[in-house]
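Engineer: sequence first, then the predicted structure, then my questions.
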Amino acid sequence: MALEACGWTPEEVVTAEGRVTKSNAAVHDGPGAECDVTRHLALNSGIEIFCVYFNDFDNRWYYTTLGWVYGNYVTITRTSQPGGLARC
């Protein structure tokens, strides 16, 4: 993923809800580990999700109301649209 994607903010329409599955999960300002960390989330925190994005390394990232969270650290608990989560 190119660093220019850091700071990217797609359309903000909540399409799902999820729960954080990793203690102290990092929230980034873009869909990649090299993007700045803006905060951390507690285990089992509920989050609202706008969309899902697969970066150049095929890693799944969720764009949330708090920023970008690595997909392996989130379990989707509910989607609000047919066909599942929207793509970013």
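Structural biologist: Good, I have the coordinates.
Engineer: every contact and neighbour count from this point should use C-alpha atoms.
Structural biologist: Fine.
Engineer: so what does the lengthiest strand in the chain touch, helix or strand wise?
Structural biologist: Secondary structure assigned by DSSP state E gives strand 46-54 as the longest strand of the chain. In this structure, strand 46-54 packs against strand 16-20, strand 60-64, with contacts taken as 3 or more CA pairs under 8 Å, 6 or more residues apart in numbering; DSSP states H and E.
Engineer: quick one, the last one and strand 46-54 angle?
Structural biologist: Counting by axes from the mean of the first three to the mean of the last three CA atoms, to 10 degrees, strand 60-64 lies at 130 degrees to strand 46-54.
Engineer: helices and strands around strand 60-64, which ones?
Structural biologist: Against strand 60-64 (3+ CA pairs under 8 Å, 6+ apart) you get strand 46-54, strand 67-70.
Engineer: next up, a second structure to put side by side with the first:
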Amino acid sequence: MRLSLRLTREQEPYWPPLEQALLEISAQQSAMVRAGQDPKEALGIGAGMRIYGVARPFLDQLREDQKAQVRARARAMGFGSIASQI
């Protein structure tokens, strides 16, 4: 995702906290799959709000075309309500 956004030097410092949150949710989803649970359960409102809170400073730095990419990715991940706030 980071590469497709083509972040500027000024935007780069805002990426690591978001990347970490996304990696944690991904790990949680993987653990749920291994336990025979629905991985979508990891994408509850709490996770969405956590990502949004971490992502806000990053999103504030993005151009409109970059924000459109992030919205599309958020919708694909099941965060449609959050995507509409970007």
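Structural biologist: Great, that's in hand. Quantities reported herein were computed from a predicted structural model and do not represent experimental measurements.
Engineer: please state their TM-score.
Structural biologist: In this superposition the chains share a TM-score of 0.32, using TM-score structural alignment, normalised by the length of structure 2; 50 aligned residues with a CA RMSD of 4.1 Å.
Engineer: tell me where structure 2 has helices.
Structural biologist: 2-5, 15-34, 45-61, 64-76, 80-83 (DSSP state H).
Engineer: just send these back as CSV, with mean neighbour count too.
Structural biologist: Output for the helices of structure 2, formatted as CSV (neighbours: other CA atoms under 10 Å):
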stretch, mean neighbour count
helix 2-5, 10
helix 15-34, 15
helix 45-61, 16
helix 64-76, 15
helix 80-83, 16
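Engineer: so which of the helices and strands packed on strand 46-54 of structure 1 is the most packed in?
Structural biologist: strand 60-64 (a mean of 24; mean count of other CA atoms under 10 Å).
Engineer: hmm, back to that, which one of the helices and strands packed on strand 60-64 of structure 1 lies closest to residue 60 of structure 1?
Structural biologist: strand 46-54 (4.6 Å; CA to CA).
Engineer: rebuild the helices and strands packed on strand 60-64 of structure 1 as a markdown table, extending it with distance to residue 60 of structure 1 and mean neighbour count.
Structural biologist: Shown next, in a markdown table, are those (distance: least, CA to CA, whole Å; neighbours: other CA atoms under 10 Å):
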| stretch | distance to residue 60 of structure 1 | mean neighbour count |
| --- | --- | --- |
| strand 46-54 | 5 | 20 |
| strand 67-70 | 6 | 25 |
